[in-house]
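Chemist: A structural model of the following input is requested.
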Amino acid sequence: MKVTIKDFDDIAVVEVEGNIDSKTAPEFERSTKLATDKSNTIAIDLTAVEFMSSAGLRVLLMLYRNVKAKNGKVVLVGVSEEIQDVMSMTGFINFFKIVEKQDEALSFLKQD
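Modeler: You can find the predicted model right below:
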């Protein structure tokens, strides 16, 4: 798994490539923590993620809680249909705004 953090004004964009499972979830968690230390407005780009285990879902839930505690926003980008199905079954999907492209996420996050 590869994680890249980019800054766009006051928005942190975390781009993830590869699967998020029990082996890679700690790195994903560290990256999302770095992003939330920089900003309380976060976009997580999962376009290049085909599989996410429950460990990855746990990281997303923790991210959501941390950002919401700071009155921030989280948007997920490019979430595959399979991951959306799992998120739907667990109820996690209700916590997140999901968009197809990064520019949509940036537009949404810039709104007040």
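Chemist: rest of the way, CA atoms for contacts and neighbours
Modeler: Will do.
Chemist: doesn't Val3 fall inside a strand?
Modeler: Yes. Assessed by DSSP: H, G, I helix; E, B strand; the rest coil, Val3 belongs to a strand.
Chemist: how near is it to Lys68?
Modeler: For Val3, the distance to Lys68 equals 22 Å [C-alpha to C-alpha, to the nearest Å].
Chemist: repeat that for Lys2.
Modeler: Separation of Lys2 from Lys68 (C-alpha to C-alpha): 26 Å.
Chemist: where exactly do the helices run in the chain?
Modeler: Using DSSP state H, the helices of the chain run over residues 25-38, 54-69, 81-90, 102-110.
Chemist: and Val16, what does it touch?
Modeler: Met1, Lys2, Val3, Thr4, Ile44, Asp45, Leu46, Thr47, Ala48, Val49 (C-alpha atoms under 8 Å, 6 or more residues apart in numbering).
Chemist: one more, please, to line up against the first structure:
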Amino acid sequence: MEISFSEQDGVTVAALSGRLDSATSGEAQQALASGLDGCGRLLLDLEKVAYVSSAGLRVFLMLAKQSRAAGGRLALCSLAPEVKEVFDISGFTALFMLLPDRVSGLNALSD
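Modeler: Down below sits the predicted model:
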């Protein structure tokens, strides 16, 4: 799992690449939590994420809780169909702002 951070229009963008599973979730959670510190708006770009396990879903859930506690906003964008299906089956679709692409995500968090 690789994660790169950038800043666009006042939104911190974390671009994830690879698999988010039990082998990578701990490191990913630490990196994303530190990326969330000090930023009010975080967009997770999942375009290059090929797989998300239940351990990966936990990472997103913990980030959402951390973001809400800090008064921030979190959105996810560019989910591959396989990853979107995991969110649908698990019921996580209702818990997150899911957007089709990075531009939509930036627009949603800029409001």
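Chemist: TM-score of the superposed pair?
Modeler: The TM-score (TM-score structural alignment, normalised by the length of structure 2) is 0.92; 111 aligned residues with a C-alpha RMSD of 1.2 Å.
Chemist: hmm, back to that, now distance to Phe8 of structure 1 too, for the helices of structure 1, in JSON lines please.
Modeler: Formatted as JSON lines, these follow (distance: least, C-alpha to C-alpha, whole Å):
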{"stretch": "helix 25-38", "distance to Phe8 of structure 1": "11"}
{"stretch": "helix 54-69", "distance to Phe8 of structure 1": "17"}
{"stretch": "helix 81-90", "distance to Phe8 of structure 1": "26"}
{"stretch": "helix 102-110", "distance to Phe8 of structure 1": "8"}
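Chemist: which of the ones you listed sits closest to Val14 of structure 1?
Modeler: helix 25-38 (7.1 Å; C-alpha to C-alpha).
Chemist: now do the buried residues in the closest one.
Modeler: Ala25, Phe28, Glu29, Ser31, Thr32, Lys33, Ala35, Thr36 (16 or more other C-alpha atoms under 10 Å).
Chemist: that one: average distance to aligned residues in structure 2?
Modeler: Following the fit onto structure 2, the mean deviation recorded for helix 25-38 of structure 1 is 1.3 Å by mean C-alpha distance after the TM-score superposition for structure 1.
Chemist: what range in structure 2 matches that helix?
Modeler: The counterpart of helix 25-38 of structure 1 in structure 2, using TM-score structural alignment, spans residues 25-38.
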